[in-house]
Every structure is written in structure tokens, then in C-alpha cells.
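have a look; sequence and predicted model below, questions after that.
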Amino acid sequence: MDQSALKALLETLIHTWENEVVEFKQAGNDYSSDRIGEYFSALSNEANLRGLDCAWLVFGVHNKTRAIVGTNYRVEPERLQGLKYQVAQSTEPSVTVRDIHVLNDSAGRVLLFQIPAAPRGIPIAWKGHYYARAGESLVSLGLDKQDLIRQQTLGQDWSAQPVPGASLDDLDEVALNKARDAFAQKYANRFDADEVQSWPLPTFLDRARVTQHGQLTRATLLLLGKRESAWHLSPHPAQMTWKLEGIERAYEHFAPPFLLTTSQLYQRIRNIQLRLLPEDELLPIEVSKYDQRMVLEALHNCIAHQDYSRNARVVVIEQPDRLLFENDGNFFDGEPDDYLEGNRVPRRYRNPFLAQAMAELNMIDTMGYGIHDMFVRQAGRYLPMPDYDLSEPGAVKLTIHGGMVDPAYSRLLIQQTDLPLADVLALDRVQKRLPIPDEAVTRLKRAKLIEGRKPKYFVSASVAKVTASKADYIHTRAQDDAFYAKLLTDYLASFGQANRAEINVLLLDKLSDALSDSEKHNKISYLLTKLRRRGVIVNTGSDTTPCWKLVESLRDEH
């Protein structure tokens, strides 16, 4: 600034006089460097707390009369500029005076030290001590103010920050094509797929919310960046790691683009078919060890909710009977149990920009359904529920089971497919020898789903009977699957096909009178699903107007 600008600045500072971000000192011939450092710390911290760009320490003005008296502090320019080095040496983190302005006023020489505000989230200390202002007094920076400064980074979205030097050449072409397809699929009711493909790349990226006004962000590189461009995100490793444990050991690291490499990681997992044998039946039910949608949901959640400021990778550990997902950062909004029923909508995200971009590319939803859907899908596969472990500070661990814990639990789910999710969750805790609330104990015992005494409950080996009569039990449970399946397959063999109305006429009056009308319809739906999954029948119509045929008869036709 020229002399006239400096004079105007000084008059403005004198007019407002001393406050927490301006300090005047006479400082005749000398002034303690330690004292300057203490004021540097205090003024820098106060400027941060008030959202200002800088604070001011002024030498050569009487601190009572507000008159310019002049100062001879470090008249030599080299010594004066050397103060910057002294300040940088003893501040933590190391910062320095932004500029030292010299005003040669007719009343005397005035020095204006321009002190930068403390960085967001980081208070400034002088020789290990934090300082602040209380009016005109120099005091220690209280814990309340320290917390206010340190918590500022909680509101900063790491994923939304632009990446200097990154360009469109750093993006993976295959990932970009998949991103366009995913976006077009999500918004098929608004945009024609050909229209989405015709958009210029910068236009598409902005509309998919992975860039900001054409600028590549950290989220852009995580989801769509080339592997060799991950260095732009340093010191963050930008990495997912798959690790195999057991008799055989292996590992592999996966870099961006995560839009593609999450599926590649899933393909490393050994996903064999499990054979579950229902009670009183000869044909086993086959389910995959892990559900692909569940695994990708868990992995995408790790990416969306990772605390990237901790510079850690996402880890997936494959053990013989389970998968463990680990990511850094506390559970951000609520607890996992809050989302089990699918009614909780998250109000905030640690990485809102990244979460929104992933939602636009069909990787996650932002309505809180993900956890609920994982539990429902696992129940539909008759396997133990996922487990969340929040015991380690600053980390979230999720376990997805790939095998039975208690065969009685799996058989019960096979035989009673209409159990409420709350009961399935309670039964899962019973099989894992975990405590359950007293009201859940009462409910499950009344339904004869658990046995034993507190605290040692176990899943009942026998299915709860609709009535106390053995004859009724045999009628409703022991032979219904095989008996009704035989009726249906014989009908299809004779007549070639049947719609749902015809199947209802065939079976409704043969079901147990102990079942309500809605339970009877659910029973028939379950039977059709069961036979379809086993490859016995197939729906050649649609969901609204089904037409069921025997798979074997279709093979004969071909």
C-alpha cells in the first residue's frame, strides 16, 4: 500500500480503537520479541473466531491518547523483515507476519504488522502456549475457544474441494461411459439416453454433480479418475484393499475410478453357492454365500462416509465365513440401529458433495434405505443379520455373514417367511448369544420361536404350530410344501400354464382353515417364489399378469 492508503488504514483502525483484533503500542526504541509473539498468537486466533482475514498490531501510536508518537523499533529494514523469521520459528503451526507496513507520517514513523487469521480448525500457539484477547487484555486461549476453532473443519467437505492442476485428461474413459449410462438410467423419465450421451463432457459432469462449474473436485477423481492420476489426492491413499484370510492368503489394492473398481473388488470375493436343507424336505435351497447388491451397498457406504482427512484406506477382509468392511470415521448421523426399519432419513453427511455425486451415478441412495435393505435381503437369504461394530474410536466395522451360525435359525426363516423384521433381528441376537429386551422374549416365547431360560435362550428347533392339534399341524406344516407343490405341478403338466387366478382356485380351499385369507394368498405367493427359485416353474408373463409354466415343458418345446 502507498503512504496515503496506509494513512487511511491507520485512521480507520484508530477510529475503531482497540478491540480483539487490533492492538496499539508505543514501542519506542525496542519491544520484546516474545511479547510480539504472544500478541501474534492472540490476534491471529481472534481474527479466525470473527471470520476476518487478518488482525493488526500497530507500533508508534500511544495506547491511551490515540496520538501518533512514532517508533524507532528496528529501523534497519533487514532487522525489521527478520522479525518474520523469528515469528515463524516459534509459532505452532509455523506461520508468519503477512506483511509489515511502514508509514512515515509527519508525526512520526508507524509500523503496521498485518497478522493472518489462524487457519480453519487450527489455533496458533506461541512457544507452546495459546493466547487470546479479552477486551484490551492478553489472556490464555480458553478451551471453549480452542474447541470452536478445532471444530471448524467438521463443516468443511473434503470431497468438494477443487483439485488444482487436474484436468479432463485425468479421467478414465470407461468410467465416464459407465457414469453416463448410470445417470441416464436414473433419470430415464427426464432425459433420453441419446441426449445424455450428446452432452459435452463438462456439461455432463456438472449435471451429474461431480464437478463444480467445470472444476474437477476430489470426488471427481475418486469416482472417475484414472489410476495414475490418484497422486493429485496425496497424502490420501485413494485406495480400497481386499485381504483374504484363512488357509490361503492374498490381497489386492484397488485405486480409482471407484465407480468401476468396487465391482472389481467384489469379483475377488469367493462367492460359492450354499445349500440349506429345510426341515422335513429332501430338496435343499441354494443361496449365494454373499449377495452382490449387499456387498456393493456396504462398499459404497464405506466410500461415501469415509473420513478422508484421516488419510486411511477402506479395507475389506474376507474370512472363511464372513466379510469385514472397515472405514475410518465415526458413524456420522445417528446409530446403525436407527436405520433398521427404513424410517430414518439422514439429515447430514460427512462428505455431502461425494454422497450426492454417488447418488447421481446410482451408487447409493440418500434416504437412509441402504442399511434396511441389507438386513431385509439377508433375512430373505435365511442367513445371520449383518453386525456393526463401533467399539473402536473413529472407525466403523461391518460384518456380513456368509454361513449359518445356528441351523435352527435358518430353518425357521425358511419355514416362516412372513416374520416381522423386528422378530428376525431378535432371533438373530438369540442365535449369537446376545441379550434381547424382555418384551421381545415374551413375544418370541408366545409364538414358540425361542426356548430356554434367561439369559440362555435358543431358537426353537420345532416350528411354532398354528394350533395345538397334531392333525392340524401336519395339515398346515408337515406336508403343505410338497403337497401343494405337487398339486400345482400336476395342474401345469396337464394344462400347460396357469395364471394367478387359476392357481388361487386350485389351492385356496385346500389350505388350512387356521390361516386368514391374506395369509393364504401370501402362502401361495411364497410357494410360487420357492418353486421359481428352484427352477421348477417360470413366469412367462409379467409381474402384473403372470403366466406360470413348467420349466421342463419349455425345454421340451425347444
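Everything's here; your move. All figures in this text were calculated on a predicted structure; none of them were measured in a lab. Numbers count the residues shown, from 1 in each chain.

make it CA atoms for all contacts and neighbour counts henceforth
Will do.

could you pull out the strands for the stretch 1-150 of the chain?
22-25, 54-59, 91-92, 99-105, 108-116, 125-126, 129-134, 137-140 (DSSP state E, counting those that start in this stretch).

and the first one, what does it pack against?
What it means is strand 22-25. Counting contacts by 3 or more C-alpha pairs under 8 Å, 6 or more residues apart in numbering; DSSP states H and E, strand 22-25 is packed against strand 54-59.

what's the answer for the fifth one, then?
Helices and strands touching strand 108-116, by 3+ C-alpha pairs under 8 Å, 6+ apart, are helix 33-49, strand 54-59, strand 99-105.

I'd like the strands of the stretch 1-150 of the chain laid out as a markdown table, including mean neighbour count and distance to Thr261.
As requested, the strands of the stretch 1-150 of the chain are exported to a markdown table (neighbours: other C-alpha atoms under 10 Å; distance: least, C-alpha to C-alpha, whole Å):
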| stretch | mean neighbour count | distance to Thr261 |
| --- | --- | --- |
| strand 22-25 | 22 | 53 |
| strand 54-59 | 23 | 45 |
| strand 91-92 | 20 | 40 |
| strand 99-105 | 16 | 48 |
| strand 108-116 | 22 | 43 |
| strand 125-126 | 24 | 43 |
| strand 129-134 | 20 | 46 |
| strand 137-140 | 14 | 50 |
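
so which of the ones you listed gets nearest Asn45?
strand 129-134 (6.5 Å; C-alpha to C-alpha).

check it against this one:
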Amino acid sequence: MDQAALSDLLTELISCWENEVVEFKRGKDGFSANDLGKYFAALANEANLRGRERAWLVFGVEDKTRMVVGTTYKLDHAHLQADKMQLLNGTGSFTVRDIHVLNHPDGRVVLFEIPAAPRGIPISWNGHYYGRAGESLVALGQDKLDEIRAQTLANDWTAQLVEDASLDDLDAEAMKIARERFVVKHANRFSAAEVAGWSDATFLNRAKLAQNGAITRAALLLLGSAESAWRLSPHPAEITWKLEGEERAYQHFGPPFLLTSSQIFTRIRNIQLRLLPENELLAHEVAKYDQKVVLEALHNCIAHQDYTRMARIIVTERPDRLIFENEGSFFEGTPDDYVLRDRMPRRYRNPFLTQAMTELNMIDHMGYGIQDIYIRQRERFFPLPDYDLTEPEVVRLTIHGRVVDEAYSQLLMEQTGLPLADVLALDRVQKHLPITDDAIRHLRRARLIEGRKPNFFISARVADATAQKAQYIKTRAFDDPHYEKMILEFLRKFDRASRKDIDDLLWDKLSEALDPLRKKRKIGNLLSGLRIKGRIHNSGSKSKPEWRLWDKQRTF
């Protein structure tokens, strides 16, 4: 928001004054991180219960007089933005959408924009749930807690209890690893010794995997033993890895998914690749696939699979890429919303499973996972991922394991500060996919692309690496006199030429950015131009031309 929009927003918030989704504070230097977290969790929960998209915590306004008095809270921008990570750590998976600063005539105002708690997932601060009673901060009542949890519980396949299932149906190694991951996730709240002292039932409840000690489908998916997978029948709890190419292989993996996701990664052939930056002697060595990228993609499949469709998750390994497939449409928004617009999902297909995976540090549920996959691929100088949503109720994600266009990789090595939006557009150029007119104008102004729509390519100043020079010459068009000279030289040597002779002469010399129809027109225009200039004439017919020089001895 710009300053005018922030000023209008503040006026609107003050006119409505405090309620369960707006809180005003003086915001003195000594405002504690713990108090900030409590108000943040309370406002997020209340926004959920009231059907609001967001709540506001405002520093710099006197709550009694409704006057702007200004605040000196964290004057340093970096320190202020650090509150986002602090809140994320205290809640485990949730933070503000943004922190705005308004330079009001009466003093500095800080506005925390707080998204509503996702449906079915109440927000806690350091393990405690908070709400509001009018203007007062209070513990979130059990009725409100139940109301939030019940929003999706009945429709969530992963939240349902498994009849007759017990702790004996869980894998011992998976339980051990789950406790370790939980400790890492909540290191600021619980010590390893404290978590080790919990009973299995207590741990499952704390990790959001059980309901009052009763085993859920989510618990069996993540921690269930292989022998207990039948309890989820007829829904196949299965991930299939298959290798396609000169060699073919496959393997099926079942619960516990907490362990099998890493086992699947070990099956993928992950060699080291060498990328040589321009004018450098030392190459960048990178793995074909980044482990965090692969596991993030696979964990997203597990979290967002529509298990009611009774299908498996499929991971296909091809020589140059990995393809991840899960059942169910892209549930909230589009992939670009999460890559470019910092969107946070408000709903989940499997909220119970999503929260459990968050507690075990497998995913976050702020929507940062997709953006992280793109950023990590960009930092490795590789093509960006591709989402394919063309088939109804199926999501396919492709992770590339090789360079598509060396000019693109060279550019990322040379210009590490390019905005992600520009990298996305350039990635589409290297894959010969369409880009918007706005992106075309922007990339042209930045001299990052050349060519004519729709045949763009990375520009010459980027494509000056040795391996790219030949390709640039092929796609770069010569001036018309260059081609005219070739035609005249041919006629001097061979006296005459049919249209096929001229086509054969020039076809491979024309820019590869031209399609066959445009190449034909280009050659026709060159011949017409020479005829009009009086340099050549057609001694044959219109349907079967025979081109000759007007004066064979004449030098042009």
C-alpha cells in the first residue's frame, strides 16, 4: 500500500474503533515479543471466527483518545521485518502478511496486517491459544477452539478416526524420527528431554496426529507401519517411483510416508553437473536435483492428494527431469499466486494432515513451499519448475535436471539480483512458451531478449558464452544486402537458378527464429527486390521461374 492508501485505512480503522479484529497500542520500545505473539494469535483466530480475511494490530494510536501519537517501535526497517520470522517461530507455521509503516503528520504508525487463521486450524502462540473478549486479550475458549477445528473436520478424510487402530499400528522408527523433527520444529518451546518424557499418546496429541489419543488416518499415513496399511483400504496409501528411458524400473512405497519420502529420493539418480560461468576457470558443481526441492515437491503431493479418489501418487524419473503427480485439482489459487504474489492459502483439502506435517517440519502451511522450490532452482541456475493443470483433478509438477538454454543459465550466474518475475519470463522464453506483452516490453527495455513475437531468444549480450555464439548466429538475422550478394554470386557462377535452387541456397542461412512460411516470404521478397532494382530477371514462367542476371559480367 502507498501512503495515501495507508492513511485512508487508518482513518477507517479508527472510525470503527477496537473490536475483536482490530487492536490499537501505543507500541512503545519495550513492547515485548511475547505480548506481540499473543495479540497476533488472538486476532488471527477472531478473524477466522468472524469470516474476515484479515485483522489489524496498530502501533502509534492512543486507545483512549483515538488520537495518533506516533511510535518508536523498531525504527530500523530490518528489525521491524524480523518480527515476521519471530512470529513464525512462535506459532510454528504462521506469520503476518505484511508490516506497513505510515508516516502520519502526527507521528509514525505501524500496522501489522494479520491473515485470518486457516479454516480448521486455530493459531497458537508458544503452545497456548488466545482470543478476544471485546477489547480484552483472553485465552481462546473451548467453544471457539472447537468451532474452528470443526470447520473442516467432518469433511476431512485425513482427520477421520480409524476403527480399532492402536499405537501398535505405528512404526517404531517413524515415531522416533517424528519426535526428533518435532523437537527441531519447536526448539524454542520444548526441550528434547521434555518431549522424550511424553507418552506416545501425549506426543501424538501434541503433534496434531491424534484426537484424544485415538489414531487418525493422518497418523497411519505418516507413521503407520507397512503391515497396518490395510486399515486405510480401499484407499491406496501408496507412492510409486518409476524410471523411464533407456532403462526402466519401478518400486511402490507405502506408509510410513515420514520415512518413505526420503527412501524415494535415494532411488533417484542424482549425479553432479558442472556449469562453467563466462570468463571463469572454475566451474559451478551442482547436483542434478536438490534434495530439499525434491522432498518439498513430494511432501506437497502427500499433503494435497485427494485420497477419496483412491489413487496413488506417482513420481516419474526421466533422463532430464522429474514429474510429480497427485490426484485432486490445485486447491487454492494458482501456482503463480504463490511464486509472485506471496499468497497464503486459507483453505486446505486435508487440513488435519497439513497441520500434522507442519508439526513434524515436513511442510509449512503459509504457501512458501512453492516459492522456495522456484528460488532454489533459480539459485542453481536451472530451468524453473513447470506446473501442468490441464488434466482435470490432476496436478503435475516437473522439476528439470538439466540446462535447457545455456544463455539462460549464464544470465543467472552473471545477474544474481534479477527479480523473480523477470526470471520466470526468461524461463518461458528459453522453453519457447508465450509471455505477456508487458513482459515483452520490460525484457526488451532491459535488453534481455531479442527476436520477433512469438520467436524470442535470450539477447546477444547474454549469449556471448562460447557455447552460445553459434546458436546466436543461427537465430540472428543478417541484413538483406548479405542475402542479395549470395544470390548474385550464385547466378554469376551457375548462370541460372530455379526457385528451389534459391531456397536451398538461403534456407539454412536465414534466422531460425523464422518459421517455414516466413522464410518462404523472405526469399520471395529478396528476389522481388533484386528484380525491381534491375539486377536479375525471370526468363521462365511465373509457376516455374528461372532467374538470371541482366548482365552476367556486371559487378555489383
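Received, thanks. Computed from a predicted structure; not experimentally measured.

between the helices and strands packed on strand 108-116 of structure 1, which one is closest to Ala132 of structure 1.
helix 33-49 (3.9 Å).

of the helices and strands packed on strand 108-116 of structure 1, which approaches Ile317 of structure 1 most closely?
helix 33-49 (42.8 Å).

what lines up with Asn212 of structure 2 in structure 1?
Alignment note: Asn212 of structure 2 maps to His213 in structure 1; criterion TM-score structural alignment.

OK, contacts around its match?
Residues near His213 of structure 1 by C-alpha atoms under 8 Å, 6 or more residues apart in numbering: Asp206.

quick one: it and Tyr187 of structure 1, what's the gap?
21 Å (C-alpha to C-alpha, to the nearest Å).

and for Leu154 of structure 1?
32 Å.

looking at those two, which is more packed in?
A direct count of neighbours by other C-alpha atoms under 10 Å for Leu154 of structure 1 and Tyr187 places Tyr187 higher, at 14 against 11.

distance check, the more buried one against Leu276 of structure 1.
Using C-alpha to C-alpha, Tyr187 of structure 1 is found at 40 Å from Leu276 of structure 1.

now do Trp126 of structure 1
From Trp126 of structure 1 to Leu276 of structure 1 the distance is 67 Å (C-alpha to C-alpha).

same question for Leu43 of structure 1.
70 Å.

these two: which is more packed in?
Leu43 (31 against 20).

any idea what that one aligns with in structure 2?
So Leu43 of structure 1 corresponds to nothing, using TM-score structural alignment.

quick check: Leu43 of structure 1 touching Ala134?
No - the pair Leu43 of structure 1 / Ala134 is not scored as a contact, 10.9 Å apart, by C-alpha atoms under 8 Å.

got the contact list for stretch 370-385 of structure 2?
286, 290, 293, 296-297, 335, 338-340, 397-404, 408-410, 412-413, 416, 420, 423-424, 427.

in helices, which of those residues appear?
293, 296-297, 335, 338-340, 408-410, 412-413, 420, 423-424, 427 (DSSP state H).

any idea which residue sits dead centre in structure 1?
His305 (2.5 Å; C-alpha atoms, centre = their mean).

what's the distance between it and Lys186 of structure 1?
Counting by C-alpha to C-alpha - His305 of structure 1 and Lys186 of structure 1 are separated by 22 Å.

same deal with Ala422 of structure 1?
32 Å.

ok, Tyr251 of structure 1 next?
34 Å.

output the longest strand belonging to structure 2.
When structure 2 is scanned for its longest strand (criterion: DSSP state E), the result is strand 107-115.

so where is that strand in structure 1?
Using TM-score structural alignment, strand 107-115 of structure 2 pairs with nothing in structure 1.

moving C-terminal from that strand, which element do we reach first?
strand 124-125 (DSSP states H and E).

okay, and that next one goes to which residues in structure 1?
Strand 124-125 of structure 2 covers no residues of structure 1 once aligned (TM-score structural alignment).

packing partners for the following helix or strand past that strand?
Sequence-wise, the next helix or strand downstream of strand 124-125 of structure 2 (DSSP H and E) is strand 128-133. Applying 3+ C-alpha pairs under 8 Å, 6+ apart, one finds that strand 128-133 of structure 2 contacts helix 33-49, strand 136-139.

quick one: the match of Asn212 of structure 2 from Pro257 of structure 1, how far?
Taken as C-alpha to C-alpha, the span from His213 of structure 1 to Pro257 of structure 1 is 21 Å.

burial measure for the aligned residue in structure 1 for Ala287 of structure 2, as a count.
Here Ala287 of structure 2 is matched to Ser288 in structure 1, going by TM-score structural alignment. Ser288 of structure 1 has 14 neighbours, counted by other C-alpha under 10 Å.

quick one: residues contacting the closest residue in space to Ser288 of structure 1 that isn't next to it in sequence.
The shortest distance from Ser288 of structure 1 to any non-neighbouring residue, by C-alpha to C-alpha, 6 or more residues apart in numbering, is to Gln273 (4.4 Å). Going by C-alpha under 8 Å, 6+ apart, Gln273 of structure 1 touches Glu286, Val287, Ser288, Lys289.
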